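Colleague: Here is the input, now give the coordinates:
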Amino acid sequence: MPDLPELPEVLSDRAVGPGDRRYPRLRSTYTKVHSPELILMPRTASEVAAAVVFAGASEMPLSVRSGGHGLSGRSSNDGGIVIDLSELDQIEVIDRDARIVRIGPGARWATVADALAPYGWAISSGDHGNVGVGGLATAGGIGWFARSYGLTIDHIRAVDVVLADGRQVRADADNEPDLFWAMRGAGDSVGIAVAFEIEAVPLPDVGVAQLLLEADRNGDTLRRWSEHLADAPLELTTNGIMFSRGGSFLLQLTAVVADGNLKLAKPLGKLGLRLVDQHAQLAPYSALVPTGHLHPNMGQQRSISTSGLLPTLTRGSARALMDVSAHPTGPLLQLRSVGGAINAVDREATAYPHRHQQVLAILSEFPPSGGAELDAAWRAVVPYVDGAYRNFESRPTERTFRQAFPGVAGDRVSKLRDHFDPAGVLRRQT
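Modeller: The predicted model follows:
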């Protein structure tokens, strides 16, 4: 292991090592237990700059963590340095008329929703309150209002960034436009976001419906669901989980209606073999990502995941997804409706190029199953996959990078990461 350089004085009381009582609560992600050599917890952009310069000089593996779930596992490591941004968690309304909110990367979406509730505003974000702002707002941001309001990155108006050499840069449409492009979808490749300025949307109580459907083995239920959502009003977004039990299949759907019109969710009950159960209510956005979701991440949900984006499901792709769900290892298959407002954005406007797909499928395996079992279960759907959402990839490689950033987008991201981080400091992973 390389020797650590001398720690800058500004970080002397911001360092946590294996002997520190705080270390057990900071070492890991939600899905993996890690053992970094050093965790740095900066409070300001200047301290982030000092931390990344220090890490660059060390030549050790480096992870940057906003403090949330970190499902990809990249936000910690073994034997390296972690820059933990959880104390950069400010939430400030800086322009009430334009609904611009300045948010630190260490904030979590539950606290953001809670802070915006008195204004009657929301920001399209992830679907769990413990998700960190930084990890989601640099990768995309598929959440409860994906079809209604698009991705989180589609509402970002500016990003304050610390580059790998310690420079502090503001990126927006007029200043550093290439960096601004990359930070919205591939941000972890080019810099460390230390603040986002995001436009919130006015959002009164929303409709939330929970439906449990019996699904057929051939995939007709999934195909009907996909076809329905492809043409549904933009106010409707759904997330689903497939369960396989003793040869029967259940699709649990959570439907969110942005304008509160729960009638839009009623047709969903007719998509399966039968409707097993349903509940519906009006609720504030903060009820979807409540502060009760907040928890430390200590590797308590060990898993390995991958994902794929698909067009509107066909008989073939729907059947393949049912094959995945029926795999003997019992994997968890999640299905999310995308499209809508996401696809209204030009594919070249941000580093997230997936602006035509309609479904995001996420597969997870849990111990004792691992990568081999995940690959075996996922194999059926691979021929239908048309892109990937990188925050759900537990084993990032050049291949998965190109799935997330195909073609011209990938070439541009690669060029920009070499420009802004020529030494590859932010790409040092174990």
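Colleague: going forward, measure contacts and count neighbours with C-alpha atoms only.
Modeller: Will do.
Colleague: any chance you could map the strands in the stretch 101-250 of the chain?
Modeller: 121-122, 156-162, 168-172, 192-199, 201-202, 206-215, 236-245, 248-257 (DSSP state E, counting those that start in this stretch).
Colleague: between the ones you listed, which gets nearest to A287?
Modeller: strand 206-215 (9.6 Å; Cα to Cα).
Colleague: hang on, the earlier thing: got CSV for the strands of the stretch 101-250 of the chain, with distance to R402 too?
Modeller: Compiled in CSV, the strands of the stretch 101-250 of the chain are given as follows (distance: least, Cα to Cα, whole Å):
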stretch, distance to R402
strand 121-122, 32
strand 156-162, 24
strand 168-172, 25
strand 192-199, 22
strand 201-202, 32
strand 206-215, 33
strand 236-245, 26
strand 248-257, 31
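Colleague: just those strands: most buried one?
Modeller: Across the strands of the stretch 101-250 of the chain, averaging neighbours per residue (mean count of other Cα atoms under 10 Å) puts strand 192-199 on top, at a mean of 26.
Colleague: Would you mind measuring from R74 to S28?
Modeller: To S28, R74 is 10 Å away according to Cα to Cα, to the nearest Å.
Colleague: If you could redo that for V324, that was the one I meant.
Modeller: Taken as Cα to Cα, the span from V324 to S28 is 29 Å.
Colleague: So which residues make contact with stretch 155-164?
Modeller: 45, 48-49, 52-53, 56, 168-173, 180, 183-184, 190-200, 420-421, 425-426 (Cα atoms under 8 Å, 6 or more residues apart in numbering).
Colleague: Please name the residues that touch the closest residue in space to V208 that isn't next to it in sequence.
Modeller: Among residues not flanking V208 along the chain, V256 sits closest, at 4.7 Å (Cα to Cα, 6 or more residues apart in numbering). Neighbour list for V256: W144, F145, V206, G207, V208, A209, E235, L236, T237, T238, A265 [criterion: Cα under 8 Å, 6+ apart].
Colleague: Could you also give me the structure for this second sequence? I'd like to compare it with the first:
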Amino acid sequence: MSSNELDVHTLRAQLDGGLVLPGDPDWDGARQAWQLTVDQHPEAVVLAASANDVVTAVNAARATGLRVAAQGTGHNANPLGPLAGTVLIKTSAMRGVVIDAEARTARVEAGALWGDVTAAAAPYGLAGLAGTAADVGVVGYTLGGGLSWLGRKYGLAANQVVAAEVVTADGVLRRIDAQTEPDLFWAIRGGGGSFAVVTALEFGLVEVGELHGGTLFWPIERAAEVLHAWREWTASVPDEITSVGRLLRFPPMEEIPEPVRGQSFVVVELVSLLDGSETEAALASLRALGPVMDTVQPCTPQALAEIHMDPPGPVPGTGDGVLLNELPAEALDAYLSVAGPEADFPVLSAEIRHLGGGFAPRPAQGGAVTGFDAAYAVFSVAITPVEAAVKATHRGLDALAEAMRPWTAPTGYLNFAERAGGVPFADPGTLDRLGRVKAQYDAADVVRGNHPVAPARA
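Modeller: Below you'll find the model as predicted:
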């Protein structure tokens, strides 16, 4: 199938947004994902401006034997592949955010970014369970689960979803919740984007009072000392503190701030919901290690997006991650043998996130993934502008995964899995049920997700 089999003139006339085809002057920009390493070549790109555009695109694709893939930003676009035989539906123009302060909920359109939600909710003393970067799309992040700086207290972002507006493979726009289309509603909360194209989400917000957040920096040569101390510290910190132990090797790029440009550090990043005195007490043992920089201070919800130092725009990157059942001293030693300061590990960032607390599974909340039977999450990412760098990074990621294998959890996290091949779910019955939901709503597999779920066979 190719785009010339689409009824291009009719499709373009029906769209509130736009249609871009191969050969058009704006083709390369339209097909580009945030993840610049990915070279997407769909049959056509629909620049959706409304839910009606999504309905129109799904119907047009299905009628010509094509598939559809929705993309707000494309932070985790690599598993989608080159998109042959697929109409790419870009939702980035659908940025509407409505806050109901009394109900403590937000309704966001499919292209909304976490920065949009945070800015809209903050004046009411509310916040969503945002990721570490302001420019990450709310929908993709939430469908994959959603690890937030506030998550050890409040759990996964997917658990907060109360309703969704979706276009199913038959071209029908549906509002789904726990009472209406409950199986589909269950599937999208942590099961990924294979089941329908989401055009809007409604989710709960949390009240935010006093916040503290920031980063402690040490020279990377002290990685073993600092990360072992951090590992021991995580065993007793309250759920109000979420933290990351991280190795950073900053390249000498102008985009990187002068204090850290071209240097390497071991850092502990954290956010605390405790008051000032309690936060100070909790940090005392880490500060006793004498960090060379300490940015932990009272902050706003908007400032949380600055802590992780994510790039402010699209980059060519390559990354991947695993979950760990536990992190005993020998596991951290194995980690450092591959990723530590004396290793030739070609990545910018190698991190270990502390889970537990609110990140534990919450089956009563009803989604496909409500938490993780894991204690830590490992994720590493490199800047890879050329293919040789991609290959070198994959070799490093494979070596780290092998080193962590004795402690690796039997489940994965969709948003940290940046290579094709699928992510296991903790309970085999979950994947079976997801397959049945896929078969019920999309037996022909029209809707593509970056971590696909195949329709169950009858």
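Colleague: Send over the TM-score of the superposed chains.
Modeller: For these two chains in superposition, a TM-score of 0.87 is obtained (TM-score structural alignment, normalised by the length of the first structure); 420 aligned residues with a Cα RMSD of 3.1 Å.
Colleague: returning to that earlier point: out of the strands of the stretch 101-250 of the first structure, flag the one nearest L7 of the first structure.
Modeller: Closest among the strands of the stretch 101-250 of the first structure, using Cα to Cα: strand 156-162, at 18.5 Å.
Colleague: against the second structure, where does the closest one fall?
Modeller: Strand 156-162 of the first structure corresponds to residues 161-167 in the second structure, going by TM-score structural alignment.
Colleague: For that stretch, give me the average deviation versus the first structure.
Modeller: Average distance, stretch 161-167 of the second structure versus aligned residues of the first structure after superposition (mean Cα distance after the TM-score superposition for the first structure): 1.0 Å.
Colleague: sorry, back to before: nearest to L332 of the first structure, of the strands of the stretch 101-250 of the first structure?
Modeller: strand 236-245 (7.1 Å).
Colleague: Looking at the strands of the stretch 101-250 of the first structure, which is nearest to H34 of the first structure?
Modeller: The nearest among the strands of the stretch 101-250 of the first structure, by Cα to Cα, is strand 192-199 at 21.2 Å.
Colleague: quick one on the thing from earlier: neighbour count winner among R74 and S28 of the first structure?
Modeller: Neighbour totals were compared for R74 of the first structure and S28, and S28 leads with 25 against 20 (other Cα atoms under 10 Å).
Colleague: And that one? What does it align with in the second structure?
Modeller: Per TM-score structural alignment, S28 of the first structure is aligned with Q32.
Colleague: so what's that match up against?
Modeller: V38, D39, Q40.
Colleague: Could you find the counterpart of the residue nearest to V208 of the first structure in the second structure?
Modeller: Looks like V256 of the first structure aligns to V271 there (TM-score structural alignment).
Colleague: Now do its match against G213 of the second structure, distance only.
Modeller: Per Cα to Cα, V271 of the second structure is found 4 Å from G213 of the second structure.
Colleague: re the thing from before, separation between the match of S28 of the first structure and G72 of the second structure?
Modeller: 11 Å.
Colleague: and the residue in the first structure sticking out farthest from the centre, what helix or strand is that in?
Modeller: Most distant residue from the mean C-alpha position of the first structure: E6, 34.6 Å away (Cα atoms, centre = their mean). Following DSSP states H and E, one finds E6 of the first structure outside all helices and strands.
Colleague: need the contact list for it.
Modeller: No contacts exist for E6 of the first structure under Cα under 8 Å, 6+ apart.
Colleague: Quickly note the distance from the residue most central in space within the first structure to H228 of the first structure.
Modeller: Centroid-nearest residue in the first structure: L136, 4.2 Å away (criterion: Cα atoms, centre = their mean). According to Cα to Cα, L136 of the first structure stands 28 Å off from H228 of the first structure.
Colleague: S244 of the first structure now?
Modeller: Looking at S244 of the first structure against H228 of the first structure, where the rule is Cα to Cα, the gap reads 23 Å.
Colleague: How about T314 of the first structure?
Modeller: T314 of the first structure is 12 Å from H228 of the first structure, by Cα to Cα.
Colleague: Please apply the same query to D188 of the first structure.
Modeller: Applying Cα to Cα to D188 of the first structure and H228 of the first structure gives a distance of 35 Å.
Colleague: So if I had to pick from those two, which one is more boxed in?
Modeller: D188 (21 against 15).
Colleague: Was I right to think that one contacts T138?
Modeller: Yes - applying Cα atoms under 8 Å as the test, D188 of the first structure and T138 come out as touching, 6.7 Å apart.
Colleague: Which position in the second structure pairs with A57 of the first structure?
Modeller: In the second structure, A57 of the first structure lines up with A63, judged by TM-score structural alignment.
Colleague: Look at its match and say how many residues are nearby.
Modeller: 13.
Colleague: so where in the first structure does stretch 437-445 of the second structure end up aligned?
Modeller: So stretch 437-445 of the second structure is aligned with residues 416-424, judged by TM-score structural alignment.
Colleague: Now do the helices in the first structure.
Modeller: Under the criterion DSSP state H, helices of the first structure are mapped to 23-26, 45-58, 109-116, 133-137, 146-149, 177-190, 220-231, 315-325, 371-378, 398-404, 407-420.
Colleague: most neighbours per residue, which of those helices?
Modeller: Of those, helix 133-137 is the most buried (mean count of other Cα under 10 Å), at a mean of 29.
Colleague: residue range for it in the second structure?
Modeller: By TM-score structural alignment, helix 133-137 of the first structure lines up with residues 138-142 in the second structure.
Colleague: who's in contact with the matching stretch?
Modeller: So stretch 138-142 of the second structure is contacted by 71-72, 110-114, 130-131, 157-158, 189-190, 192-193, 198, 200-201, 415 (Cα under 8 Å, 6+ apart).
Colleague: Now it on the first structure. Mean distance?
Modeller: So stretch 138-142 of the second structure averages 1.0 Å relative to the first structure (mean Cα distance after the TM-score superposition for the first structure).
Colleague: now that stretch: how far from the chain's centre is it?
Modeller: The chain centroid and the centroid of stretch 138-142 of the second structure are separated by 7 Å under Cα atoms, centre = their mean, to the nearest Å.
Colleague: Next: stretch 227-240 of the first structure.
Modeller: Chain-centre distance of stretch 227-240 of the first structure: 20 Å, with Cα atoms, centre = their mean.
Colleague: now stretch 337-348 of the second structure
Modeller: That offset, for stretch 337-348 of the second structure, works out to 24 Å (Cα atoms, centre = their mean).
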